[in-house]
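Asker: Quick check, what structure comes out for this input:
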Amino acid sequence: MNNREGEVNRLRRRKPIPIFIQLLAGMFLIAALAIALTNWFNYRQTSRIALNRTADYTQESVDQLSAKIDVLLRQYDQASQMIAFDEKVLKALHRTASKDGETSGYGFRPVFGGKSPLYRWRYADSFIRP
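Answerer: I've put the predicted structure just below:
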C-alpha cells in the first residue's frame, strides 16, 4: 500500500460528526446570520436618521446665522445713514469746504448741488462735471 492509499483509507475510517453537533452548528450559523442582518439594517436606518437630523440642525443654524447677519447689516446701514445724513455732520463738512465751495476738506462734494433733501456724497475725483 502506498502512502496515498493509506491516507484515503484513514479519511474513510473517520467517524461521522454526530447529528447533535451538526444541528448545533447549523442553529449557530442561522442565529449569527439573523443577528448580523438585523444589525446591518439597524445601522443603515440609524445612520440615515442621524444624517437627516444633522442636516436639519445644520440648515437651522444657517437660517439663524443668516437672520442674525441680516439684522446686523440693517443696524449698520441705519447707523451709517444716521451718521451720513445727520445735520451736524453735514454742517461740519460744509464748514471744512474749500473757498470755492466745490470740494469739502475730506475730498467729497455734494451731488445735485445740495438741492436734494438727502445729501449724497461722492468722492471728488470720481465726480465728473457736465
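Asker: From now on I want contacts and neighbour counts done on CA atoms only, so please keep to that.
Answerer: OK.
Asker: gap between residue 22 and residue 88?
Answerer: Using C-alpha to C-alpha, to the nearest Å, residue 22 is found at 99 Å from residue 88.
Asker: Report how many residues lie close to residue 26.
Answerer: Here the number of neighbours of residue 26 (other C-alpha atoms under 10 Å) works out to 12.
Asker: what secondary structure does it sit in?
Answerer: State at residue 26, reduced to three classes by DSSP: H, G, I helix; E, B strand; the rest coil: helix.
Asker: Roughly how far does it sit from residue 70?
Answerer: From residue 26 to residue 70 the distance is 66 Å (C-alpha to C-alpha).
Asker: run this one through as well so I can compare:
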Amino acid sequence: VGPRPSEVATHPITNISFQENKGSVEIMRKDLNDARDLHGQAESAAAGHVMDRRKKALTDYKKLRAFFAEEEGRFLQEAEKEEGSLDDEDEDPAERFRSLLQAVSELERRHRNLGLSMLLQVFMFLGYKHFIIEICIG
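Answerer: Below you'll find the model as predicted:
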C-alpha cells in the first residue's frame, strides 16, 4: 500500500522537501512582517503630514480672521462717515447694496494675492441675505 509514517519522516527526499517548505514559510513570514512595518511607517508619515496641514490651515485661518476683523473695522468706520453725510432714508436700498458690493469688490481687488476671493463671495452672500432681511423688515 503506501509507505509507513516512519519511512516518510526519514526518507531523504521528503526531508529536503520539508526543509524547503519551512524555508519558504520563514521567508513569507519575514516579508509579511516587513510589509507590516512599512505600512506602519507609511501611516505615521501620513498622520504627520495631516497634522502639519491642519496646523497650517489653522494658522492661515487665524491670519484671515484677524485680517477680516481689521477690514470690518475699517469698513464700519467708512460706513459711519458716509452715514453721517448721506440721508439713508432717502437712499434706495438697492443702491445701498450696490455700494456694499463695490466696497467688497474693492477689498477683493486690493487683497487678491491673499486668496480671499472665496471668502469674499461668502461675505457677499451674507451681505445679500442681510439686504433681503432689511427690505423685509423695513
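Asker: Superposed, how do the two chains score by TM?
Answerer: With the length set by TM-score structural alignment, normalised by the length of structure 1, the two chains reach a TM-score of 0.57; 95 aligned residues with a C-alpha RMSD of 3.3 Å.
Asker: any chance you could map the strands in structure 1?
Answerer: 108-110, 121-123 (DSSP state E).
Asker: Turn those into JSON lines, columns for distance to residue 79 of structure 1.
Answerer: Putting these into JSON lines (distance: least, C-alpha to C-alpha, whole Å) gives the following:
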{"stretch": "strand 108-110", "distance to residue 79 of structure 1": "20"}
{"stretch": "strand 121-123", "distance to residue 79 of structure 1": "17"}
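Asker: ok, and which of these has the densest surroundings?
Answerer: Mean neighbour counts were compared across these using mean count of other C-alpha atoms under 10 Å; the top stretch is strand 108-110, at a mean of 21.
Asker: Pull the distance from that strand to the chain's centre.
Answerer: Centroid separation between strand 108-110 of structure 1 and its chain, computed with C-alpha atoms, centre = their mean, to the nearest Å, is 43 Å.
Asker: Same check on stretch 120-127 of structure 2?
Answerer: Offset of stretch 120-127 of structure 2 from its chain centre (C-alpha atoms, centre = their mean): 21 Å.
Asker: hmm, who's touching it?
Answerer: If you take C-alpha atoms under 8 Å, 6 or more residues apart in numbering as the criterion, stretch 120-127 of structure 2 is touched by 100, 101, 104, 108.
Asker: now, which of these sits nearest residue 90 of structure 2?
Answerer: residue 100 (16.8 Å; C-alpha to C-alpha).
Asker: what about the closest one, distance to residue 83 of structure 2?
Answerer: Residue 100 of structure 2 is 13 Å from residue 83 of structure 2, by C-alpha to C-alpha.
Asker: okay, the two: which has more neighbours?
Answerer: Between residue 100 of structure 2 and residue 83, counted using other C-alpha under 10 Å, residue 100 has the larger neighbour count: 18 against 11.
Asker: Contact partners for the more buried one?
Answerer: residue 127.
Asker: give me the element it is part of.
Answerer: Secondary structure from DSSP states H and E places residue 100 of structure 2 in helix 93-110.
Asker: List the buried residues of that helix.
Answerer: 93, 97, 100, 101, 104, 105, 107, 108 (16 or more other C-alpha atoms under 10 Å).
Asker: Tell me which residues touch the second one, please.
Answerer: Contacts here follow C-alpha under 8 Å, 6+ apart; on that basis residue 97 of structure 2 touches 128, 131.
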